[in-house]
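Novice: kindly return the folded structure for what I paste below:
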Amino acid sequence: MLIFLKRVLTQALVVTSFTISTVGWAASDILVGIYPGLSEYSTLEESFFAYPVAVTPIDDDGVLTPKIIKGKLAHSVFVGSDQDNTLEVYQSFYDALSNGGFELVFTCSNSECGGDLVYELVGKSSIASAYAEVRQSGPVNTDFHYLVARQKQADNPAWLSYFIYKYRGNKLYLAQDVVTPKAIATKQVDIKIAFDEIDQSGRVILDGLYFATDSDALQPTSSPALKDISAYLKRHPKRQFFVVGHTDSQGSFSHNQSLSERRANAVVSALVTDYGVPSTMLAARGVGPLSPKASNLSEAGRSHNRRVELVPAN
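Specialist: Prediction:
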């Protein structure tokens, strides 16, 4: 049986017909479940976070393509004993969510997840330390269950995910994440690309181009940079350029090479179709992780390596 707690009476998610007890925890706005016998170990709240959920297993190349939910994150870790059974905990949440107005988006257990799912989802994020107890001391191979659910019939449906894990007979840990989608408030930022670097170093990084995670879909916030790039190109109509995509080294080489080329093509397509740049001026190429600007051993370095450059062809 699950006992459900309500943190703030802003949004009521009735997940089960079991008794609901109300407590006055601040900052979260959703009904969440506590499994009897587990105690709260740690909590974390982010007012806005790009939270990844798995919707498929990790593939044979070790690549995970998660769905990114952007919004308010309420993260809690609960701990039990070495006598608690991960399957019983998992099945209790599975049943309660199935019967309580949630769509079960994805579940997996142990090796069917395709690898160390906790690490692939959050191990490289800014809140990785909040999951240290869940990951414990090694890859997730045994006694591991993962569940993602999405609220049905709501104007702004919340997402719930659960990592339920016991490593080599140690205590059971459960990480429960509740994400309430919301848009982040943004302000217009002027992007000034240093085009004079082309004649000095033979290339220029096209700052201000933004893509969806692991995708070649250009985001609307890329418009100021695309306008700036098109203006530069139109001032040099007799020149030709390569638009070169780069990635970090996470994942397989074939995946990264393909992604880098698709992103370069997306930039060329936008410049030609939306900004009237002659197609004869541009050729798209992708080099994946082959030309890094910084070390791929840190997220800061990887962020510098994910880029698009303009390189003169003549």
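Novice: from here on, contacts and neighbour counts on C-alpha atoms
Specialist: Noted.
Novice: relative to the whole chain's centre, how far out is the longest strand along the chain?
Specialist: Taking DSSP state E as the criterion, the chain has its longest strand at strand 39-53. Here strand 39-53 is found 13 Å from its chain centre; the criterion is CA atoms, centre = their mean, to the nearest Å.
Novice: which secondary structure elements does that strand contact?
Specialist: Other elements packing on strand 39-53 under the criterion 3 or more CA pairs under 8 Å, 6 or more residues apart in numbering; DSSP states H and E are strand 67-79.
Novice: show me what the strand it packs on is packed against.
Specialist: strand 39-53, strand 173-181.
Novice: buried residues in that strand?
Specialist: 69-79 (16 or more other CA atoms under 10 Å).
Novice: can I get the helices and strands packed on strand 67-79 in a markdown table with distance to residue 268 and mean neighbour count?
Specialist: Below are those laid out as a markdown table (distance: least, CA to CA, whole Å; neighbours: other CA atoms under 10 Å):
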| stretch | distance to residue 268 | mean neighbour count |
| --- | --- | --- |
| strand 39-53 | 27 | 16 |
| strand 173-181 | 32 | 24 |
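Novice: just send those strands back as TSV, with distance to residue 225 too.
Specialist: Shown next, in TSV, are these (distance: least, CA to CA, whole Å):
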stretch	distance to residue 225
strand 39-53	23
strand 173-181	27
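Novice: minimum distance to residue 300: which of those strands has it?
Specialist: Relative to residue 300, the nearest member of the helices and strands packed on strand 67-79 by CA to CA is strand 39-53, separated by 16.7 Å.
Novice: I have a second one here; can you model it like the first so I can compare?
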Amino acid sequence: MKAAAGLLALGLAAAGPARAEFLPLMPGPAEVTARHEAAFDSYVLALGPWRPTGQQTRRLEGRIDQSAWHLPGYEQGTLALLADLRDQLAKAGFRVLFECETDTCGGFDFRFAMDLIPEPEMHVDLGDFRYLAAEQPQEGRFLAMVVSRSPRAGWVHLTEVARQAAPDPAVPDSAAAVAPGQTPAEGQARPAAKPGTPAATPEGADGAAIGARLVAEGRVVLEGLVFASGADRLDAGPDADLAALAGWLKQNDWAQVVVVGHTDTTGSLAANVALSKRRAEAVRARLIARHGAPEARIGAEGAGWLAPRASNATPEGRARNRRVEVVLTSTRVGGP
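Specialist: The predicted structure is shown next:
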């Protein structure tokens, strides 16, 4: 029953550069519906159930590989599916850090606090899912796994983080979010720029323009940053507004800013405040790692869905509300 999945895993291993990655043997026919990859990014690993008072997590930085798997015709339950994959993790040297099922995880709020590839590539039944977090300490690798079901099918989502130091900020990372059938323009990594090459920005996205709006209005929406509903992972870019903001901050050492994340109204307020803060932290991390922005003068906070800029009653409005803004917190222009 594992032959087809085994051949698929071998194909994935041969498709990219050699690196340590957990490649599961699925219990039956399986297909990868989407893969998201980032050469360097941040990820928040859940290590406890979601509660209104908070959740135990661990923030990781390094190479991130995500994959969503569809198991057509799978008829066993999520317990059996997770048990099979847990055994494979143990053989690969991983140890379990935390494990839960639907209600003990925290149900709806736990699921929407997770960074998952969205529907239709990854399906999560809110009444039947299981989660597992594991660590491979010898190699500094962490893995988060979600398994769920739909009628006559199983679903598996894997996120693996290989910890590493930040890359040279002069060279952009090779973050990519690649789904089957995408072209390089839609999701593949951009070629790395040579050190010293100025970032390409569209008309109107230069640092002086963003700085002038910050001084005049106090806040600016950072356009072009794409988040799926329920996720805190940035797409590959380009990051025109981030490059411009970083340039302005480097030229104005008096300026203090806070990056503020906002969400749509999918899920509870507490879960969305946490999600929006992770989005802000992801943007802050990219400002620093990719664009060399001054770390000490940039904060990150989350507002959840408390400050919409459009109606949440339409898909277009919800997409506009999933945004990140930068707020100028300095009380004097040109001084402390």
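Novice: quick check: TM-score for this pair?
Specialist: With the length set by TM-score structural alignment, normalised by the length of structure 1, the two chains reach a TM-score of 0.57; 253 aligned residues with a CA RMSD of 5.1 Å.
Novice: so where do the helices sit in the stretch 1-150 of structure 2?
Specialist: Secondary structure of the stretch 1-150 of structure 2, counting by DSSP state H, counting those that start in this stretch: helices at 3-15, 78-91, 102-105, 107-113.
Novice: show me what the shortest one is packed against.
Specialist: Spelled out, it's helix 102-105 of structure 2. Against helix 102-105 of structure 2 (3+ CA pairs under 8 Å, 6+ apart) you get strand 129-136.
Novice: how close does the alignment partner in structure 1 of residue 83 of structure 2 sit to residue 103 of structure 1?
Specialist: Taking TM-score structural alignment for the superposition, residue 83 of structure 2 sits opposite residue 91 in structure 1. Per CA to CA, to the nearest Å, residue 91 of structure 1 is found 15 Å from residue 103 of structure 1.
Novice: residue 267 of structure 1 too?
Specialist: 36 Å.
Novice: and if you look at residue 49 of structure 1?
Specialist: 22 Å.
Novice: of residue 267 and residue 103 of structure 1, who's got more company?
Specialist: Shown here are residue 267 of structure 1 and residue 103; by other CA atoms under 10 Å, residue 267 has more neighbours (24 against 16).
Novice: so the more buried one: helix, strand or coil?
Specialist: helix (DSSP: H, G, I helix; E, B strand; the rest coil).
Novice: could you pull up the residues touching the residue nearest in space to the middle of structure 1?
Specialist: The centroid of structure 1 falls nearest to residue 52 when counting by CA atoms, centre = their mean (3.5 Å). Residues in contact with residue 52 of structure 1 (CA atoms under 8 Å, 6 or more residues apart in numbering) are 66-69, 121-122.
Novice: now those in TSV, please, with extra columns for distance to residue 306 of structure 1.
Specialist: As requested, the contacts of residue 52 of structure 1 are exported to TSV (distance: CA to CA, whole Å):
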residue	distance to residue 306 of structure 1
66	18
67	19
68	18
69	21
121	19
122	19
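Novice: for these, which one is nearest residue 225 of structure 1?
Specialist: residue 68 (23.9 Å).
Novice: ok, now which ones touch the closest one?
Specialist: Residue 68 of structure 1 touches 50-53, 213, counting by CA under 8 Å, 6+ apart.
Novice: go on, residue 250 of structure 1?
Specialist: residue 256.
Novice: do the same with residue 53 of structure 1
Specialist: 66-69, 121, 148, 161.
Novice: please apply the same query to residue 75 of structure 1.
Specialist: 43-45, 175-178.
Novice: please apply the same query to residue 282 of structure 1.
Specialist: Residue 282 of structure 1 is in contact with 240-243, 268, counting by CA under 8 Å, 6+ apart.
Novice: now intersect those residues with the helices, please.
Specialist: In helices, defined here by DSSP state H, the members of the contacts of residue 282 of structure 1 are residue 268.
Novice: using JSON lines, lay out the contacts of residue 282 of structure 1 together with neighbour count and distance to residue 153 of structure 1.
Specialist: Converted to JSON lines, those look like this (neighbours: other CA atoms under 10 Å; distance: CA to CA, whole Å):
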{"residue": "240", "neighbour count": "18", "distance to residue 153 of structure 1": "52"}
{"residue": "241", "neighbour count": "18", "distance to residue 153 of structure 1": "50"}
{"residue": "242", "neighbour count": "20", "distance to residue 153 of structure 1": "48"}
{"residue": "243", "neighbour count": "26", "distance to residue 153 of structure 1": "44"}
{"residue": "268", "neighbour count": "23", "distance to residue 153 of structure 1": "40"}
